[in-house]
Structures are given as C-alpha cells and as structure tokens.
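1. Sequence first, then the predicted structure, then my questions.
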Amino acid sequence: MQLPAGWVWSRLEEISEVRLGRQRSPKNHSGDQMRPYLRAANVDWNGLKLGDVKEMNFTDAELETYRLLPGDIVLSEASGSAGEVGKPAIWDNQIPDCCFQNTLIRVRATTEVEPRYLLHLLRHEATRGAFAKGARGVGIHHLGAAKLAAWRIPVAPLAEQRRIVESLESHLSRLDAGRTDLTAARAKSQRLTSVLYGRAMSGGFSRPVSADEAVTESALRRASSSLATRRWQPVAPVSIPGYTPPENWTTVSLGTLSHSSGYGTSTKCDYKAQGYPVLRIPNVQGGSIDLSDVKNAVDPDLDLTKFSLDFGDLLFVRTNGSPSLIGRVGVVEKPLPYAFASYLIRFRLTPGFVEPRWIQLVTQSPDWRRAIERYAASSAGQYNLSAETLSRLPVPVPPLEVQRETLAAVDTAVSGAVRLVSAIDTAITRSRHLRIAVANHAFSGRLVPQDPTDEPASVLLDRIRAERESQDGKAKRTSRRPRKAAEAVPPPAPASTPSPATAVQQELPL
C-alpha cells in the first residue's frame, strides 16, 4: 500500500515500548506486596472488564517495570480462538498501581504518537485477522512480543493522527450503537427459541402418551448392541436438575441410543490441499452441516473414509473458547464423502427409536444447555466435552410419531425467530465489514484530508530516534560512572590529614 505524502512506514517498536507481562507462578500468590494485575480475561472487544481483577505479589522494582500508565495499550497475547489473538484495549488508570500478566502484551506509545491512533490501528489488525496468521501453538494461538514489536504500521503526522481518531471514533460510535440494537434483538429471538424448546421438552407441543405406546428400553438396547461393530454396553444417564419428563416418555442416555461414537481425525488440513475434505467446528451451524467453508487433508494419500458421514449422524462440537458453543450439534441430512476433525464427536443413532433432529432439540433446550456448560471442563481458556460425558446425557424419548409432531410444531413456532436471527446475523456481518472498510480508509489516509502544513511523520520518527539515542548514551555513561569513580579514588590519606573535598569530584563527568 502506498502511503500519502507526509506518512511513513515504521516498526511498532520504533514508536513505542512493547513488553510482555510478568509470569504468574504459585510463589506469587501471597506476600506483603500484593498488587492488582490484568490478564487476558479482562480484555474485551468493547474495552476492559474490571469486575474480576486478581492480585499477586510484585516487588517495588517489578511494579516499576509492569505498572500500567494512562494511555498504555494491552493486547491479548494468546487465545484458544485465533480470532481473539491481539485483541486490544486502552488503560485509563482505573485502578492505582495496576500491573499486567504475561497473557498480555503492553504497548506504550512515545509522546510523539497519539495512543488512541495506535489503539484503533491495532484493533483493526486484530479485527481483520492479521495477528491470527501464523499464530500457532498446541491448542493455543500465540502472538508473541517480538512479532508484535516488529509489526509494520503506517504512521501519519501527529496532527493528522488526532484528526483520524476524532473522525474514526465518530463513525465507529454509530456502528456500535447499531450493533448493540441488533445484538439485543438477536438475544430476544434466541430466548424465545429457547423457551419454545423448553416447552417442547415438557410436552407442551404434543399429545399425551399411553403406557402401551412407551418406548421399550430393553428393545432399544438389543437393537443398539446388534448394530455395534465393537463391544457395546448401555450407558446410565445422568439427571438434569429440575426436569421431569412427561408421563410415559422413556428416558435413556445418548450412549444407549447410539450404536457407535468417536472422535474425528487430527490430520493437518488446508484450503489449498488436495486430500480428503474434512469438516471442522465452523461447519456445524444452525443444527445442520454447512459445506461453504471446507478444508482438505494436506496428505492426498491419506485414507479417511472411516470418518465419512452417513444420513442421521450427529456431530457435536467438543471444544471451544466459548461455553455457549460447547455441545452445539449438527445433523447430517444425507451421506457425505467428508471426514470430520478431532474437535468434533460423531454419534450414530440406532434407527427406529429416535429422530436425529429430536436429539438436536433436546440438547439445545434450556435445562440441557445449563447441564452441558456445567459439565464442560475448562483448560487454558478452552472448554471441553468428552465422548463419555456426552454419552451420559439423558434423552427423553416419546414414540416416533410424537417426536415428529413435536418437531413440526416447534419448527412452525420458531420459524419467525429463526428468520429474524438469520437477518440479524447478516446485518452484524455487514456491520463488521463496514467497520473494517472505515478503518482501511483511516489508515491509508483516505478518511480525513491531509494538511500540507502538518509536520511530516518522517521528522517525527527522526526526533524519536534522536531522543532514544540520547537516552541510550546517557544510560551507557551512567553505567560506566561507578567504574571510573572507583579507578580515580586515590589511596586513603593519613588519618591526621583531611582529604581534599574535590579529589574525587574532579575525575567524575559532570
């Protein structure tokens, strides 16, 4: 990208100090110098969340190194979700003597740079996914202080930086207001859907079931066992607090309803690869399988046919950074020559007893969602479900005819809410694209006019370099002073003869 007149490219470290936070270890948990500190959980796209700020022991020297000052920017150094890497927020000195942990990177702009210009620029980079590229780790995506310090950014003249911030924040505030309204409407629609799902689980959409219609668990066990390709055992269901099934609905575990279950492949995949297509977490959407964003196995000779999908298979999301997405399920509606990744779990239902979409309805109803989120184990910012945990989920099973009638009634009741949520999601996506477009204009010099009387950014950078060289020179001379002074001190004089008052001072640099 060619910059306007007066702008220059610079590495972030040339115009700011970039520092990783302090390592937290058990020895820091107590002491007489406990200080508040920020961690990745305190940084949100909308700013800082300071309702849960922890403390640990910082010495006075460590406090000077890791203390946050007004205008400092903190960025998320790592996340289980690549899209969260580099998420920034600005510090306005809300808590005295607050420090930061090594899940964050601090960027402290020089006095020659507007901090909010850097904030919006770094947020733009994070929003468009630039920090996520190459941010790899074992289950965790890392940015790294060195990578961030070397990040190449466009620097406008200081006066123009301030004009950009003013204009950009005006545009973004209107986008934020619109997104807030859309998000509120979406939440209301989802609550309505959740209420309707809960009503379905209490029998509110179905007729009473007589005792002679009830599903026989023993017949179900025999059918599941006969279809299993390996040793099969029924699984005892856990209970769902507060839930009582309607009369003559048979409650069994998901594991008992299935003749097989298992994790997907962990093979490396890429969009440009030529191997077997592999479904991932983004492909499980709205209770179905979305094939619009598919990667392929890198190894073209790898046989993944054992992971192929049949009609009626269920794919559960087993790991995610958001607990609300854990246990999300997609129903395979036709045979697919696609494998599925290890972040998903496949269950194959025993036919003749339950509709696959009935499982989706049950597991997404309010009582089950609360249970699933409670059972999800959290580790390093990720929530995880095992196949064993999912197998133990209870499923109330009315006769197939009642299941189908209930599903049809629920579909009719929620169709308006589903259409509204879809329209809102489209509007939110457009809002995000518009935000990126506005920021693109801002940081390419097209949002506000240039003023030829502004001091060029190249002069600003030269001044920053000169100041740093001067400070480095002073620091080097200061570090040499004790050695020079020690060499210049004369031998001690006899006790009866006082030493000249200026004997040492004449040898020290003033």
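-> Perfect, I can see it now. Numbers count the residues shown, from 1 in each chain.
2. okay, CA-based contacts and neighbour counts for the rest of this
-> Noted.
3. Could I get the contacting residues of Ile359?
-> Contacts of Ile359 were listed using C-alpha atoms under 8 Å, 6 or more residues apart in numbering, and they are Val395.
4. Which of the helices or strands spans it?
-> Secondary structure assignment for Ile359, by DSSP states H and E: helix 356-363.
5. For that helix, could you pull out the residues that count as buried?
-> By 16 or more other C-alpha atoms under 10 Å, the buried positions in helix 356-363 come out as 356-363.
6. export the residues you listed to a markdown table and tack on distance to Gly31?
-> As requested, these are exported to a markdown table (distance: C-alpha to C-alpha, whole Å):
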| residue | distance to Gly31 |
| --- | --- |
| Pro356 | 56 |
| Arg357 | 55 |
| Trp358 | 55 |
| Ile359 | 52 |
| Gln360 | 50 |
| Leu361 | 51 |
| Val362 | 50 |
| Thr363 | 46 |
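7. here comes the other one, which I'd like you to weigh against the first:
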Amino acid sequence: PAGWAWVRLDHVCDVSGGIQKQGKRRPVKNKFPFLRVANVGRGSLALGDVHQVELFEGELDRFRLQVGDLLVVEGNGSPDQIGRAAMWRGAIKDAVHQNHLIKVRPTSAIDPQFLELLWNSPNISAQLMRVAQSSSGLYTLSTSKLNRVEFALPPLAEQQRIVEALEEQLSRLDAAAASAAQALRRVGRLKTASLASELVGVSQRARLKDVLASPLINGRSVKTMEGGFPVLRLTAIKEGITDLGEFKAGAWSAEDARPFVVTKGDFLIARGNGSLKLVGKGGLVGEVRSPVAFPDTMIRVRPDVGAVLPQYLSLVWGSPEVRKQIESRARTTAGIYKVNQRMLEAIEFPLPSIERQQEIVDRQESNESALKVARTACRNALRRGDSLKRALLRKAFEGGVVPQDSFDTSAADLLVRVVAERAAQPKAKRTRRTTAKKAAVPRAATPADPAPQPTP
C-alpha cells in the first residue's frame, strides 16, 4: 500500500541475546528477576514462576528489559512454536532474560504492540519456520536470522490504527476460543472422572518396571533418506494411541532397524517435548500392517500381558496421578523437557486383576465413542477460530483492515529518522555478541512488490 515500505527487522529494531545461566550465576548478592523460555507464550507472559540470576558490574544496564521489548523464543522441539514471542510490559522491576530468549527492541519507527501482533502472525511464522535449523529435534533461531526477517512496514499512525482494529476483533475470537477450550476441558474431565471411579477401591499398585516383558529401550536417531526403512515421527503419539501412518523414510536398512520395529501391544512414550504437558505422553501400537521402527525421541514399553493389559496401561498412563509423577520428574534443557528410562520405571499406578482390567477397558472404550463426538466438535470450533484469526492477521499486515491516510508520515520517512537517531547515538563498546548492523534505508513498497523472500 501507499506509504508502506519493505524492511528487514534490523532496519527498525535492535536485536540482542541474553544471559547464559552458569554456576557463577547462582543468585547470592546481586540477584535479579530472570525470564526463561517457560515464561514466554505466544502473545502472553507467564510470570508465576520467575527465577533469579546473579549479575555483575554493568550487566543490569546492558540486559535490563524495557517496556516494549519483544522476547522471542530461540528454540523449541515443536516447529509451530518456533519464534513465539511476547511483549514486555514492565510487570517486574529490573528483569533480565536468558540466552535462549532473543530480545527485540523497537525503534521509533515501529509501535511495540504492532510488532508483537505482526511477529505472532502467519506472515512472520512462515519465514521463521523456513530458516530455523533442526538439531536433534530442536529447531533453533539466532539473532542474525531474526535480523534478516522481512515485512511490510506501514506508517506509524496506521500501525496504531491496525492495533486498535485487531484488538477489537481478536478479543471476540479469543472469547469464542475460550468457550470451545472450556468445553473440551469438560470432556477431558468426564473421561478422567470415569476412569477414577473405576479405580476406587483398587489397593494393589505396581511400578512400570514390575510389569515389563522386556527392558525399556530408546529408539535410534536416523536421517531422512528416500526409499529407506520407515521410522515414526514424534507426532505419531496421539491421545493414547500411536498413528503408524506418521513416519518418514530413514537412512537405514531393514536389518539395522530390526531391533526397533514395533509390534502390536507396544507402548511408545515421548522422551522429550517443549511442553511439560506433552513430555512422557504415551501411545499404544495397534495392528501393524507394514513394518515401521521407532526413533530416538521415543522409549518403547513392552508390557507383560500376564500382569497388565496394554490397553489398560494406555488408559492409566494418561491419568492425573501418572501425569503428576512424570511432570515432577522431567528435567529441562534448552527449553526441552525430557524423561529417561530410570524415571519411567519408577512410575506407580493402580493395578487390579487382569479380569478387572478387561472390564475397565471395555467400559472405557464404550464411553469413548460418545466422548469422541463431543471432542471432535470442540476441536473443529477451535480450528475454525484459529483459521479466522490467521486470516485476519494476514489481511491486516497486507493493508486490508484499516484505510490508508495520505497525511500519515510515510514509513520511508520514519526510516530516515531512525538512521539519523542511530547515527547520533554514542558508539557502543564492542562485545562478543554482535548486535544489529546499521542498514541502509530500504526502498518504498509499491503494489507490484513481490512478497519478501528471506535469505536462509
């Protein structure tokens, strides 16, 4: 649109890393609030559990968060969570952030609320997913990759009009989504209550390691290779079942894969996830029509069917009692929660007789057919709401939600001002971490401009 300009992030923001938590950072004398990946959601901050960190001379001035700063998550095990971000609104005094969060500080050319909405839109998410690298299942970004993100920048006054219009529409969509999510939680609580009622009076308990037909084993990490032996993806584990259709072709032979091929009745557990609620989730393997192996991101449980029915294990593994044990044992590294064999072997659960287990399984499967209908309706509503939200954001950042005003100061003029402001600032001392480089003023956008294609 007229008055807009294509820009890179480093044209209008200063991008920098955070503080690595080391032994010397144990809070003792000069301790300050320390935001982590777990505190940052998509457009929101969870500040109920904020850690502390020790700072040294001069570091507070360097790392202190300012109102309007955008905190971007550097890495995640889930591609759709890459680069999720939230604006800092000054809720805690003198807060700093860890190195797995990237700080984006807007200049006078971009409204902080506009930046937050833009960053969490499909326009930016698609770019981030293209440039994020995957290492051992962890997708990562960097300050240099963020600096190269491109987008169309409207005049400042139009940015503020877009924010106002979006907040009104998004509040309605959020209210509808909250209602659908609440209904979905009720369905989940019905299932939980039904299973809990079945287990009332069951006094016998067992640890997972007591009901194994063979020891737990981790899968194997294999690269993708066309025509190779199939290996499951982590996304194959879904609500107590394993979807054997979720696989890739791996760079290994059938003989190499043989120790990791799944069979009916196996129970696969997710070793790690960026969400604490998903780590340790399990999925039962049903009929195996075509051989497929499991990857290093899963742990295989092969239950002793004389002690525990695989279907019963799948049911009880998703119970609040078991989830509480898993989440309390999980450990986090670089924003990824993980469990290991030793942790899982110690998980305890109620273990009635085989006959009673079968009765419980039969009743729960009968209930599940009705619950599935309600669950599907709720999820369809959530998907429709998400699609509407994404469409609204996409339209807004292409200039289609509010009218342009020829009296607004153009984005190109704002960028000239930013260059002058940066030139007038005292030269910063050199540090090991590079910050945003000074960039030339970009050209003005025209209706014929193609969509930006970030450099990988």
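-> Cool, the structure landed. Keep in mind the model is a prediction, meaning the values are calculated, not measured.
8. Aligned against the first structure, show me the partner of Ile19 of the second structure.
-> Superposed on the first structure with TM-score structural alignment, Ile19 of the second structure falls opposite Arg22.
9. got a list of what its match touches?
-> Arg22 of the first structure makes contacts with 66, 100-102, as judged by C-alpha under 8 Å, 6+ apart.
10. got JSON lines for those, with neighbour count too?
-> Listed next are those as JSON lines, based on neighbours: other C-alpha atoms under 10 Å:
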{"residue": "Tyr66", "neighbour count": "20"}
{"residue": "Phe100", "neighbour count": "26"}
{"residue": "Gln101", "neighbour count": "18"}
{"residue": "Asn102", "neighbour count": "19"}
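11. Inside helices: which ones of those residues?
-> Among these, the members falling in helices (DSSP state H) are Tyr66.
12. okay but Val284 of the first structure is in contact with Val294, surely?
-> No. Contact criterion C-alpha atoms under 8 Å: Val284 of the first structure and Val294 do not qualify, at 11.2 Å.
13. More neighbours: these two, which one.
-> The neighbour comparison of Val284 of the first structure against Val294 (other C-alpha atoms under 10 Å) goes to Val284, with 22 against 16.
14. how about the more buried one, what's its partner in the second structure?
-> By TM-score structural alignment, Val284 of the first structure lines up with Ile237.
15. Excluding residues flanking it in the chain, which one is nearest that match?
-> Excluding its sequence neighbours, the residue lying closest to Ile237 of the second structure (C-alpha to C-alpha, 6 or more residues apart in numbering) is Gly283, at 5.0 Å.
16. and the counterpart of that neighbour in the first structure, what element?
-> Under the alignment (TM-score structural alignment), Gly283 of the second structure pairs with Gly330 of the first structure. Following DSSP H and E, one finds Gly330 of the first structure within strand 329-331.
17. which residue numbers in the second structure go with the helix or strand following that strand?
-> Using DSSP H and E, the helix or strand that directly follows strand 329-331 of the first structure along the chain is strand 339-340. On the second structure, the counterpart of strand 339-340 of the first structure by TM-score structural alignment is residues 293-294.
18. and what of stretch 227-238 of the first structure?
-> The aligned range for stretch 227-238 of the first structure is empty, by TM-score structural alignment.
19. returning to what we had before: export the contacts of Arg22 of the first structure to JSON lines and append columns for distance to Ser322 of the first structure.
-> JSON lines is the format used below for the contacts of Arg22 of the first structure (distance: C-alpha to C-alpha, whole Å):
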{"residue": "Tyr66", "distance to Ser322 of the first structure": "29"}
{"residue": "Phe100", "distance to Ser322 of the first structure": "23"}
{"residue": "Gln101", "distance to Ser322 of the first structure": "22"}
{"residue": "Asn102", "distance to Ser322 of the first structure": "21"}
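20. So which of the contacts of Arg22 of the first structure are in strands?
-> Phe100 (DSSP state E).
21. Please name every helix or strand in contact with the helix or strand that Leu60 of the second structure is a member of.
-> Assigned by DSSP H and E, Leu60 of the second structure belongs to helix 59-63. Judged by 3 or more C-alpha pairs under 8 Å, 6 or more residues apart in numbering; DSSP states H and E, the packing partners of helix 59-63 of the second structure are strand 96-97.
22. Give me the distance from the strand it packs on to the chain's centre.
-> On the basis of C-alpha atoms, centre = their mean, to the nearest Å, strand 96-97 of the second structure sits 20 Å off its chain's mean C-alpha point.
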